[in-house]
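K.L.:
One predicted model, sequence on top.
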Amino acid sequence: MKILYINAMGPYEAWPQAGVFVSERVAALRKNGVDVTACSYYQINSPAVQRVVTRNGGPDLGTPIAQQAGVTYGIRKIPNGFFSAAMQRFRPNFWEKRIARQVRRDMEESKADLIHLHWIWPMGLGVMRYCRETGVPYVLTCHGGDIYSDMKDMRKRPYILKMLEGAAAVEFVSKALLESAKELGYSGKNAAVVYNGIRTSVFYPARQEHPGKTVVGFAGVMILRKGIDYLPEIFRRIQELIPGEIHFYMIGSGVLREEIEKKMAGLPVDFLGTIPSEKLAERFNEMDILLLPSRQEGYGCVIKEAQACGAVPIGRDVDGIREAVDGFGSLIAYTGDDDAFISAFAEETAAYVSGEKPIDRAAMEAQAARCSWEERQKDSIAIYQRILGKAD
């Protein structure tokens, strides 16, 4: 069984952890004996286009990098100049032939039996075209923004629906994400839910106890969708409610980091940026509470990592977080009242810290430990076997 595995999510010099869960899947598949050729496909903006993107508040992710989480990728660059950018506004499938040519080259070199693409827009255009022309089966994995954002774009939706319906299988990282795709017109006939996993060799209990001190944190991309605009006030109210020493961690990077740093001035908070998994596990083993006020979440993999280290998650009651919390932690409903939402996060944090709300940390850690990448990727392997078995 040979798989051409296409990562359309990174990584980049400026964001080395981008799409790391794709690399973890590749590593897990290889450990399970699957022959995987890994390539990263990038849309590379010309300097002029990038200046426009940056001026409009978009990110400059910098140069693609080939290595992540022990996986080495073949880097594939699809150039995007002003003409290409303009044409996409009128022809959303403008990239189709160009991407398909690159897919053909990679298939000829890899001799793969099947293509698996992560993040469907726009690279799925070329994958679909190549597979339609050759009869090679393809699998898609949807992670969140490709459904919540790209598929909601009425210009892109017809093409995305064709990609989804034409795939041999479509993986979703949560049940909630699958339901969102169905609400936008997808039939679900070829769907499967394959959750992200955790590196159990890295994320495990090694608690750093700190009597009289409370540690609360956030880990994720610092963008509006993650709800980080709520955190400055949540942190202040936690500080008011909990006696003794308190410390906050903000882990990750993103376009709102500078703004949030200014709003948290005066708080005992460390902004750690994007850190390696081993360092992240150390911070989770320090934390008492992990806060995730996300407006949307495909699947809160960081929740399982934190639980495995003994940190209790408190998250907004959205489906991707609800699935990950899975009974160990708290869910805060948003009713339209920002002040009540913020207070609920602070009060729930105080209840755990005081012991008013107990939690069985050993049971939480044990449940998270069963979510290894190797175990989770057995579901993908079963999908491949079913597809290739039918082909035979």
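P.N.:
Sure, I can see it.
K.L.:
from here on, contacts and neighbour counts on C-alpha atoms
P.N.:
OK.
K.L.:
Next, count neighbours for Ser354.
P.N.:
11 (other CA atoms under 10 Å).
K.L.:
Distance of it relative to Met287?
P.N.:
As judged by CA to CA, to the nearest Å, Ser354 and Met287 stand 15 Å apart.
K.L.:
again, but for Pro92
P.N.:
Separation of Pro92 from Met287 (CA to CA): 45 Å.
K.L.:
Chain neighbours aside, what residue packs nearest to Lys31?
P.N.:
Nearest residue to Lys31 in three dimensions, chain neighbours excluded: Glu374, at 7.3 Å (CA to CA, 6 or more residues apart in numbering).
K.L.:
just to confirm, which helix or strand has the one you found in it?
P.N.:
Taking DSSP states H and E as the definition, Glu374 sits inside helix 373-391.
K.L.:
what's the answer for Phe248, then?
P.N.:
Using DSSP H and E, Phe248 falls in strand 245-251.
K.L.:
which outside residues touch that strand?
P.N.:
Contact with strand 245-251 is made by 212-220, 235, 239, 268-275, as judged by CA atoms under 8 Å, 6 or more residues apart in numbering.
K.L.:
After it, which helix or strand is next?
P.N.:
Downstream of strand 245-251 (by DSSP H and E), the next one is helix 257-263.
K.L.:
tell me what the longest strand along the chain is packed against?
P.N.:
The strand that spans the most residues within the chain, counting by DSSP state E, is strand 35-45. Packing partners of strand 35-45 (3 or more CA pairs under 8 Å, 6 or more residues apart in numbering; DSSP states H and E): strand 2-7, helix 20-31, strand 74-80.
K.L.:
Nearest to Val302, out of those?
P.N.:
Across these, the minimum distance to Val302, taken as CA to CA, is reached by helix 20-31, at 10.6 Å.
K.L.:
ok, Asp288 to Lys213 distance?
P.N.:
From Asp288 across to Lys213, the span is 9 Å (CA to CA).
K.L.:
For these two, indicate the residue with more neighbours.
P.N.:
Counting neighbours by other CA under 10 Å for Asp288 and for Lys213 shows that Asp288 has the greater number, 24 against 14.
K.L.:
ok, the more buried one to Tyr159 distance?
P.N.:
According to CA to CA, Asp288 stands 45 Å off from Tyr159.
K.L.:
Check Val22 too.
P.N.:
For Val22, the distance to Tyr159 (CA to CA) stands at 23 Å.
K.L.:
Which one of the two is surrounded by more residues?
P.N.:
Val22 (27 against 18).
K.L.:
For the stretch 1-150 of the chain, just list every one of the strands.
P.N.:
2-7, 35-45, 67-68, 71-72, 74-80, 114-118, 138-142 (DSSP state E, counting those that start in this stretch).
K.L.:
Need the ones you listed in CSV (columns: distance to Gly197 and mean neighbour count).
P.N.:
Converted to CSV, the strands of the stretch 1-150 of the chain look like this (distance: least, CA to CA, whole Å; neighbours: other CA atoms under 10 Å):
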stretch, distance to Gly197, mean neighbour count
strand 2-7, 17, 23
strand 35-45, 18, 20
strand 67-68, 16, 18
strand 71-72, 16, 16
strand 74-80, 24, 16
strand 114-118, 15, 23
strand 138-142, 14, 25
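K.L.:
for comparison:
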Amino acid sequence: MKILIINHFPLEGSGSGVYTKNLAKELTEIGHKVKVIFPENRKVPPEIFEIRPIMFMDDNTKDYEIDFNFPCFTSHPRSNTTFYQLNKKQMRDYIDIMVIVTKEEVDKFEPDIIHAQHLWITPYAAQKTGLPYVVTVHGTDLKGFKQDKRYHPYALKGAQNARKVITISKQVDRETKELYHIEDEKRKIVYNGYDTKFFKVKNVSRKEALEKFGINEMPDYIVSFAGKLAHFKGVDILLKAAKIYENQMKEKVLTLIAGNGVLYEELIKLKNFLELKNTFFLGYISDEQLIDLYNIADVST
């Protein structure tokens, strides 16, 4: 089978990007032909599947198709532009490029089916081709739907014409039904998976792993967080909890926060205000570092 996958974000730096990349790899490895359309603002290396990056502009981009950075629902390590900040022309340009590139790739790649990510613009672009398509709802698209009504006609059109709508949790499934009025038989909950070849229990030296993060302390316990530094992730609550256990526990507890996002500076200020001595922001880390982090942590939030 030939499958065209469309996402709103690059293949790294966001949950849906990682989901898209892993899905494309797994489908390719079991014998399907896959092509992925996604926004980018830098050159990307080849993958085992075909790719069609849509080039957006940032400070380091020389050749671009769209003269602003790729928009997000919250933030991305390489873009703080949001869909809600786009003016009328930018919004039109974004929708047009998604539709145009999707149609072009359908003509070139001749897929049997399209898998669109998020109930937003990609399913709208997919339905313009006349091909059967399914959509995965990731959750941040629901937040976008609540926040900016300008996108409702496109999101609803894409939702209503999908063959199937995949939701990643019970909460996302419930909100998808409420917001988009998609009937029960059309929705299917498929929980996010992970690559068991990489994300597994390993014998990792806590001392060596911490040194790689630039930390030369040996705690009794480690609490970790890995994800986007956005409001809905609740990292501010974790910092306030860290204040309690740093003060009240006899044992030394390190709090390690991996990831980036629009709240980075605000959370650093909160850390300093709370006078947290054993809390460290690691920034964006690689998958290999993330595996180490999970293995040395006693609690992952």
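P.N.:
Nice, I can see it. Everything numeric in this text was worked out from a predicted model, so none of it was measured.
K.L.:
Can you tell me which of the contacts of strand 245-251 of structure 1 end up in strands?
P.N.:
Judged by DSSP E, the subset of these located in strands is Lys213, Thr214, Val215, Val216, Gly217, Phe218, Ala219, Val269, Asp270, Phe271, Leu272, Gly273.
K.L.:
Just the buried ones from the residues you listed?
P.N.:
Among these, those classed as buried by 16 or more other CA atoms under 10 Å are Thr214, Val215, Val216, Gly217, Phe218, Ala219, Val269, Gly273.
K.L.:
residues near the residue nearest to the first one when sequence neighbours are not counted, how many?
P.N.:
Same thing as Thr214 of structure 1. Spatial nearest neighbour of Thr214 of structure 1, chain neighbours left out: Ile246 (4.7 Å); criterion: CA to CA, 6+ apart. Neighbour count for Ile246 of structure 1, taken as other CA under 10 Å: 17.
K.L.:
now swap in Thr54 of structure 1 and tell me
P.N.:
Counted with other CA under 10 Å, residues neighbouring Thr54 of structure 1 total 11.
K.L.:
Identify each buried residue in stretch 6-19 of structure 1, please.
P.N.:
For stretch 6-19 of structure 1, a neighbour-count test (16+ other CA under 10 Å) marks 6-12, 14-19 as buried.
K.L.:
got JSON lines for these, with distance to Ile260 of structure 1 too?
P.N.:
What follows is the buried residues of stretch 6-19 of structure 1, written out as JSON lines (distance: CA to CA, whole Å):
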{"residue": "Ile6", "distance to Ile260 of structure 1": "34"}
{"residue": "Asn7", "distance to Ile260 of structure 1": "30"}
{"residue": "Ala8", "distance to Ile260 of structure 1": "28"}
{"residue": "Met9", "distance to Ile260 of structure 1": "25"}
{"residue": "Gly10", "distance to Ile260 of structure 1": "25"}
{"residue": "Pro11", "distance to Ile260 of structure 1": "24"}
{"residue": "Tyr12", "distance to Ile260 of structure 1": "23"}
{"residue": "Ala14", "distance to Ile260 of structure 1": "19"}
{"residue": "Trp15", "distance to Ile260 of structure 1": "18"}
{"residue": "Pro16", "distance to Ile260 of structure 1": "21"}
{"residue": "Gln17", "distance to Ile260 of structure 1": "21"}
{"residue": "Ala18", "distance to Ile260 of structure 1": "21"}
{"residue": "Gly19", "distance to Ile260 of structure 1": "23"}
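K.L.:
can you tell me which two in those are farthest apart?
P.N.:
Once CA to CA is applied, the buried residues of stretch 6-19 of structure 1 give Ile6 and Ala14 as the farthest pair, at 20.4 Å.
K.L.:
Can you tell me the element the aligned residue in structure 1 for Tyr154 of structure 2 falls in?
P.N.:
Aligned counterpart of Tyr154 of structure 2 in structure 1: Tyr159 (TM-score structural alignment). Using DSSP H and E, Tyr159 of structure 1 maps to helix 157-166.
K.L.:
Quick check: the aligned residue for Phe198 of structure 2 in structure 1?
P.N.:
Using TM-score structural alignment, Phe198 of structure 2 pairs with Val202 in structure 1.
K.L.:
Now its match: closest residue in space, sequence neighbours ignored.
P.N.:
Glu278 (6.0 Å).
K.L.:
Quickly note the distance from the one you found to Thr200 of structure 1.
P.N.:
Glu278 of structure 1 sits at a distance of 11 Å from Thr200 of structure 1 (criterion: CA to CA).
K.L.:
Comparing those two, which residue is more hemmed in?
P.N.:
Thr200 (18 against 12).
K.L.:
If we ignore the residues flanking it in sequence, what's nearest the aligned residue in structure 2 for Glu24 of structure 1?
P.N.:
Using TM-score structural alignment as the criterion, the counterpart of Glu24 of structure 1 in structure 2 is Asn22. Residue nearest to Asn22 of structure 2 in three dimensions, not counting chain neighbours: Asp195, with 7.9 Å by CA to CA, 6+ apart.
K.L.:
three-state assignment of the one you found?
P.N.:
coil (DSSP: H, G, I helix; E, B strand; the rest coil).
K.L.:
What span of structure 2 is the one helix or strand Ala363 of structure 1 maps to aligned with?
P.N.:
Assigned by DSSP H and E, Ala363 of structure 1 belongs to helix 361-369. With TM-score structural alignment applied, helix 361-369 of structure 1 matches no range in structure 2.
K.L.:
by contact count, what packs against that helix?
P.N.:
Applying 3+ CA pairs under 8 Å, 6+ apart, we find helix 361-369 of structure 1 packed against helix 301-308.
K.L.:
now for the helix it packs on, which elements pack on it?
P.N.:
With contacts defined as 3+ CA pairs under 8 Å, 6+ apart, helix 301-308 of structure 1 has these neighbours: helix 277-286, strand 312-316, helix 319-325, helix 361-369.
K.L.:
distance of the residue mapped onto Val139 of structure 1 from structure 2 from Ile114 of structure 2?
P.N.:
Matched to structure 2 by TM-score structural alignment, Val139 of structure 1 sits across from Val134. According to CA to CA, Val134 of structure 2 and Ile114 of structure 2 sit 6 Å apart.
K.L.:
do Ser16 of structure 2 as well
P.N.:
Using CA to CA, Ser16 of structure 2 is found at 16 Å from Ile114 of structure 2.
K.L.:
same check, this time on Phe232 of structure 2
P.N.:
In this view, Phe232 of structure 2 and Ile114 of structure 2 are 30 Å apart by CA to CA.
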